[in-house]
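In: next input, structure requested:
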Amino acid sequence: LARGYLNREDETAKRFVADPFVVGERMYRTGDLVKWVNGGIEYIGRIDQQVKVRGYRIELSEIEVQLAQLSEVQDAAVTAVKDKGGNTAIAAYVTPESADIEALKSALKETLPDYMIPAFWVTLSELPVTANGKVDRKALPEPDIEAGSGEYKAPTTDMEELLAGIWQDVLGM
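Out: The predicted structure follows:
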């Protein structure tokens, strides 16, 4: 993979650990959680909050940080959910319930790329927390997947008509 991060010894020390199988070598800590099953490796998931959305690896905490910096937001949590097509999408949970979602989206677009803007939004009076005071992600309500799917908008220009026709051919419609 690599020997480390160029001129970033702190990152290298965090991500590259001593190889227990080969003395003096290092291994890359990926963040993947796996287990041995019948002599093979079974992927269980991630031990961090990194997800892959539309081909991009995203740390959900980066979106939470940007949301928390907005004056209209008291608290925020971000999770990965499955959309109607079974694809991974981002859901944002914000307080207060009176938050203007369109204003929040617009503000995030100034600091985050399009693929990091949450597709689903839930406003809550308060975020559920564990006994330790951390956000209880398991207690967050499921977002309304139907509401986030949007309405069909027919092609309006010649170029849109051409592209829609190409996609129909590709999808066999």
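In: when you work out contacts or count neighbours from here on, use the C-alpha atoms and nothing else.
Out: Noted.
In: so which elements touch the top helix by length along the chain?
Out: Longest helix of the chain, by residue count under DSSP state H: helix 158-171. Where contact means 3 or more C-alpha pairs under 8 Å, 6 or more residues apart in numbering; DSSP states H and E, helix 158-171 is not packed against any helix or strand.
In: now do the buried residues in that helix.
Out: Residues of helix 158-171 classed as buried: none (neighbour count, 16 or more other C-alpha atoms under 10 Å).
In: which other residues reach that helix?
Out: Pro155 (C-alpha atoms under 8 Å, 6 or more residues apart in numbering).
In: which secondary structure element contains the residue located most distally from the centre of the chain?
Out: Within the chain, the residue lying farthest from the chain centre (C-alpha atoms, centre = their mean) is Val23, at 36.6 Å. Per DSSP states H and E: Val23 is located in neither a helix nor a strand.
In: ok, Met27 next?
Out: Counting by DSSP H and E, the element that carries Met27 is strand 26-28.
In: next up, for comparison:
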Amino acid sequence: MPGPGGSRRYRTGDRARFRLDGTLEILGRLDRQVKVRGYRIEPGEVESVLLTHPSVRQATVTVRDDRLVAYVVQDPAPLHDHLAAELPPHLMPSAIVSLDRIPLTPGGKVDLAALPAPGQPLGTAYEPPESAAEELVCLVWSEVLGLERVGVLDDFFQLGGHSLLATRTTARIAAATDLEVPLKLAFTHPTPRLLAAALEHLAEEADERG
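Out: Purely as a prediction, here's the structure:
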């Protein structure tokens, strides 16, 4: 309800309209702000970073099943490293879906209902771990993600991982190795083979420091 004449008014960030019967209909937020795992997120911020990558022609970001999902029209190129360099962990999409085009409504807006569900694991042939570091990463990932097994070429985010689960995995790996494992490694090294190589490098540096 509006206050008395002359009183201060504030913008809420909501979009609304009056119906013919005088009732107020809330249409949604102007800023598209969403809440994912306790964080307030503006999808447009993630979209802006995606669009700075030279391979991405179109991008839209939305929430599905409490996961931040990015949809992109792009030339083939990995995007996790690009996003991880520009975004904090809680803004990292848990899945990136490549499309031929972004579906639009007749009004020219993104048709969120027409966006496909994020893909499940990549389906690459299972490749077992070959080193102790790879075995550790695969074991931790399988426990945290609730999977029977994880291969060294599987992608953490394609397997259903997200920033909260990435935090859990790095914490468990750090506890098992007595290494300081930066959370960012989970995003820049999204397969057990890549992450294990990074862990071996961290261990070498720790040994050199004595």
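In: need the TM-score from the superposition.
Out: In this superposition the chains share a TM-score of 0.59, using TM-score structural alignment, normalised by the length of structure 1; 126 aligned residues with a C-alpha RMSD of 3.3 Å.
In: residue in structure 2 matching the residue farthest from the centre of structure 1?
Out: The alignment partner of Val23 of structure 1 in structure 2, by TM-score structural alignment, is Gly5.
In: can you tell me the closest non-neighbouring residue to Gly44 of structure 2?
Out: Val61 (7.2 Å; C-alpha to C-alpha, 6 or more residues apart in numbering).
In: in contact with the corresponding residue of structure 2 for Tyr93 of structure 1, which residues?
Out: The equivalent of Tyr93 of structure 1 in structure 2 is Tyr71 (alignment by TM-score structural alignment). Contacts for Tyr71 of structure 2 (C-alpha under 8 Å, 6+ apart) come out as Ala59, Thr60, Val61, Ile96, Val97, Ser98, Leu99, Ile102.
In: where do the strands sit along structure 2?
Out: Applying DSSP state E to structure 2 gives strands spanning 14-18, 24-29, 34-36, 39-41, 56-64, 67-74, 95-98.
In: show me what the longest one is packed up against.
Out: Judged by 3+ C-alpha pairs under 8 Å, 6+ apart, strand 56-64 of structure 2 is in contact with helix 43-51, strand 67-74.
In: make TSV from those and add distance to Tyr10 of structure 2 to it.
Out: Putting these into TSV (distance: least, C-alpha to C-alpha, whole Å) gives the following:
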stretch	distance to Tyr10 of structure 2
helix 43-51	23
strand 67-74	29
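In: and those, which is most packed in?
Out: Ranked by mean neighbour count, those are led by strand 67-74 with a mean of 21 (mean count of other C-alpha atoms under 10 Å).
In: that one vs helix 43-51, what angle?
Out: For strand 67-74 of structure 2 against helix 43-51, the angle by axes from the mean of the first three to the mean of the last three C-alpha atoms, to 10 degrees is 40 degrees.
In: this completes my enquiry, with thanks.
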